[in-house]
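*Asks:* Attaching a predicted model along with its sequence, questions to come.
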Amino acid sequence: MLAKNPERHFHLIARCRRIIGFLSSTFVGVFYRFRYETPIDWSKPYIICANHTSNLDITALVLLCPSDFSFMGKIELLNNPVTGMFFKTIDIPLNRQSRISAFKAFKRADDNLRKGRSMVIFPEGHIGEEFPPHLYDFKNGPFKLAIETQVPIIPIVIHNAWKIFWDEAKTFGSRPGIIHVQVLEPIVTSGLGLEHADRLRDDVHQLIKKHWTKAGGL
């Protein structure tokens, strides 16, 4: 019923996602510990950028962000029985092979931000196949979007999700545990122009890499 009018019921759908994320994690014994570099004012919209090594990263960010937000992710997530529910309603699927799809996806993201909703975008664009994982180069899209909307970026470091659940648990299985998530200080984009997008992208990449490497993935 909520799916018939996702814009109207956005908050309720987002709340349902948080409940599902909490219950499913608790049931399998996976918990999340968040450490903040500085307090976050969640009444404001942000672009949340995190490293991506495990499907558990999605739940980590669902439980992290108490305000309404949308994920932007690969179009294949529409076919997943869990993520598909939300990518057909409040989240934004993206086909990177189609310029039209990319344009429409970032237009929707722009609209969301201007309505005061945050966006979660994994700037690597995928989970790598190497084990142990490493940090890939970032795509430009999230950083151009942040500058165009003058919205701050929150860099997130998800340290050890891959040690608990990696590659759909086909290779190493899964186990209960605590996932450590580090929330870094928001990076203000006000006053930046699109000519600064590449520098912003590289700065965020280096910041996440520094903290992730320092902690050794825990």
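*Replies:* Yep, it's here. From a predicted model like this one, the values you see are computed outputs, not experimental measurements.
*Asks:* From now on I want contacts and neighbour counts done on CA atoms only, so please keep to that.
*Replies:* Will do.
*Asks:* Which stretches in the protein count as helices?
*Replies:* 10-28, 56-64, 83-87, 99-114, 141-149, 161-164, 197-215 (DSSP state H).
*Asks:* to the chain's geometric centre, what's the distance from the third one?
*Replies:* Helix 83-87 sits 14 Å away from the centroid of its parent chain (Cα atoms, centre = their mean, to the nearest Å).
*Asks:* Please apply the same query to stretch 195-211.
*Replies:* Averaged over its C-alpha atoms, stretch 195-211 has a centre that lies 16 Å from its chain's centre (Cα atoms, centre = their mean).
*Asks:* One more: stretch 133-151?
*Replies:* Using Cα atoms, centre = their mean, we find the averaged C-alpha position of stretch 133-151 to lie 11 Å away from the chain's own average C-alpha position.
*Asks:* ok, now stretch 87-104?
*Replies:* Computed by Cα atoms, centre = their mean, the separation of stretch 87-104 from the middle of its chain amounts to 15 Å.
*Asks:* repeat for stretch 76-96
*Replies:* Centroid displacement of stretch 76-96 relative to its chain, using Cα atoms, centre = their mean, is 13 Å.
*Asks:* Now do the buried residues in it.
*Replies:* Neighbour-count burial for stretch 76-96 flags 77-78, 83-87, 89-94 (criterion: 16 or more other Cα atoms under 10 Å).
*Asks:* So which of the helices of the chain is nearest residue 38?
*Replies:* For the helices of the chain, distance to residue 38 was read as Cα to Cα. The smallest value, 14.1 Å, belongs to helix 56-64.
*Asks:* re earlier: could you dump the helices of the chain to TSV with distance to residue 46?
*Replies:* Converted to TSV, those look like this (distance: least, Cα to Cα, whole Å):
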stretch	distance to residue 46
helix 10-28	16
helix 56-64	13
helix 83-87	19
helix 99-114	8
helix 141-149	8
helix 161-164	23
helix 197-215	14
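*Asks:* Please compare the first structure with the one that follows:
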Amino acid sequence: MLSALRLAAMALYFVPASLLNLLIVFLRPFNTDNSRWCGNVYGRPVLRLFGLTVHRELETLEATPHPYVIVANHQSNHDLFLHGTVVPRATVSIGKTSLKWMPLFGQIYWLAGSVLIDRGNASSAKQSMLQTTEVMQQQKTSIWVFAEGTRNHGKGLKPFKKGAFQMAISAGVPIVPVCASTYKRSMCLNRWRAGHIIVRSLPPIPTTGMSLDDMPALMDRCHAQMQQCIAELDARVAELDSAA
């Protein structure tokens, strides 16, 4: 019952939150700080409403100078609320072109400066990647990417797509892994205190001097580090939840 009430309240909140975010992006369209503002408007009230305690361990992310490519794990649509409170300044995300046509959210996502890629059109996708590389180099803007390309639904980190790593190598910028504990398995919205989530950034992985020949090893290194980190975070969350 509590879970249903929380989800209903979230749906109700989403409308005024979207209207506020729409105002923000209309007043300063394509500003590279829009994602951070909009993410917090969406995320912080919903995380409180859900009864979730979020621990943010982001020292390495905060200490890394722009630009860089953030690679994060993607569990569900609720990542909008969780990762929305983690997005740093001067950072935009990459998403599917189809997102642009979602009522309210799609227009906000576009005007927030997000890079929209048509995955069904290889030529168009490649051109978008090249433009993103130029944006990172010339505007000191960082990029947030869910490198799995789709939600993993809490069933473990999926294999990575190449795009994030191609961009990082082409621009000569580091990869900063950002890992969230597996909240899809641990949270319980039917409890007043629904659980703990830990989000941790890992030390940046440099790409200076790398070529595309180095990309498979870079992808494997990033994937292995994130997989190990998520396992550690899940163990800590289990301890926190059992002590509650």
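*Replies:* On my side now, so go ahead. Because the structure is predicted, anything quoted here is derived from the model rather than measured.
*Asks:* Let me see the TM-score of these two.
*Replies:* With the length set by TM-score structural alignment, normalised by the length of structure 1, the two chains reach a TM-score of 0.81; 209 aligned residues with a Cα RMSD of 2.8 Å.
*Asks:* Make CSV out of the buried residues of stretch 76-96 of structure 1 and add distance to residue 173 of structure 1.
*Replies:* Rendered in CSV, the data for those read as follows (distance: Cα to Cα, whole Å):
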residue, distance to residue 173 of structure 1
77, 22
78, 25
83, 21
84, 24
85, 26
86, 26
87, 27
89, 31
90, 31
91, 28
92, 30
93, 28
94, 29
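*Asks:* Translate residue 123 of structure 2 into the numbering of structure 1.
*Replies:* Counting by TM-score structural alignment, residue 123 of structure 2 lines up with residue 100 in structure 1.
*Asks:* quick one: that match and residue 13 of structure 1, what's the gap?
*Replies:* Using Cα to Cα, to the nearest Å, we find residue 100 of structure 1 at a distance of 27 Å from residue 13 of structure 1.
*Asks:* likewise residue 214 of structure 1?
*Replies:* Following Cα to Cα, the distance that separates residue 214 of structure 1 from residue 13 of structure 1 is 37 Å.
*Asks:* quick one: which of the two has more around it?
*Replies:* residue 13 (20 against 10; other Cα atoms under 10 Å).
*Asks:* Name the nearest residue to that one, sequence neighbours excluded.
*Replies:* residue 2 (7.1 Å; Cα to Cα, 6 or more residues apart in numbering).
*Asks:* Repeat that for residue 66 of structure 1.
*Replies:* The spatially closest residue to residue 66 of structure 1, leaving aside those adjacent along the chain, is residue 42, at 7.1 Å (Cα to Cα, 6+ apart).
*Asks:* Check residue 241 of structure 2 too.
*Replies:* Computed as Cα to Cα, 6+ apart, the closest residue to residue 241 of structure 2 that is not its neighbour in sequence is residue 195, at 6.2 Å.
*Asks:* So what does the one you found match up with in structure 1?
*Replies:* Using TM-score structural alignment, residue 195 of structure 2 sits opposite residue 177 in structure 1.
*Asks:* What of residue 172 of structure 2?
*Replies:* Looks like residue 172 of structure 2 aligns to residue 150 there (TM-score structural alignment).
*Asks:* just residue 98 of structure 2 next, same as before
*Replies:* Counting by TM-score structural alignment, residue 98 of structure 2 corresponds to residue 76 in structure 1.
*Asks:* Identify the residues contacting the closest residue to that match other than its chain neighbours.
*Replies:* The shortest distance from residue 76 of structure 1 to any residue other than its chain neighbours is 7.9 Å, reached at residue 93 (Cα to Cα, 6+ apart). The contact partners of residue 93 of structure 1, by Cα atoms under 8 Å, 6 or more residues apart in numbering, come to 72-78, 87, 105.
*Asks:* Now intersect the residues you listed with the strands, please.
*Replies:* Using DSSP state E, the members of the contacts of residue 93 of structure 1 that fall within strands are 72-74.
*Asks:* Could you pick out the buried ones from these?
*Replies:* Under a neighbour-count criterion of 16+ other Cα under 10 Å, the subset of these counted as buried comprises 72-73.
*Asks:* just the ones in strands among the contacts of residue 93 of structure 1 now: which is nearest residue 184 of structure 1?
*Replies:* Each of these was checked against residue 184 of structure 1 using Cα to Cα; the closest is residue 72, at 20.5 Å.
*Asks:* Chain neighbours aside, what residue packs nearest to that closest one?
*Replies:* Distances taken as Cα to Cα, 6+ apart put residue 92 closest to residue 72 of structure 1, at 4.7 Å, once the chain neighbours are dropped.
*Asks:* counterpart of residue 192 of structure 1 in structure 2?
*Replies:* In structure 2, the residue matched to residue 192 of structure 1 (TM-score structural alignment) is residue 210.
*Asks:* who's in contact with the residue lying closest to its match once chain neighbours are set aside?
*Replies:* Nearest residue to residue 210 of structure 2, sequence neighbours excluded (Cα to Cα, 6+ apart): residue 169, at 6.1 Å. By Cα under 8 Å, 6+ apart, residue 169 of structure 2 lies in contact with 207-208, 210-212, 215.
*Asks:* Looking at neighbours, which among those residues is most surrounded?
*Replies:* Top of these by neighbour count (other Cα under 10 Å): residue 207, with 19 neighbours.
*Asks:* Residue 166 is in contact with that one, correct?
*Replies:* No. In terms of Cα atoms under 8 Å, residue 207 of structure 2 does not count as a neighbour of residue 166; the distance is 10.1 Å.
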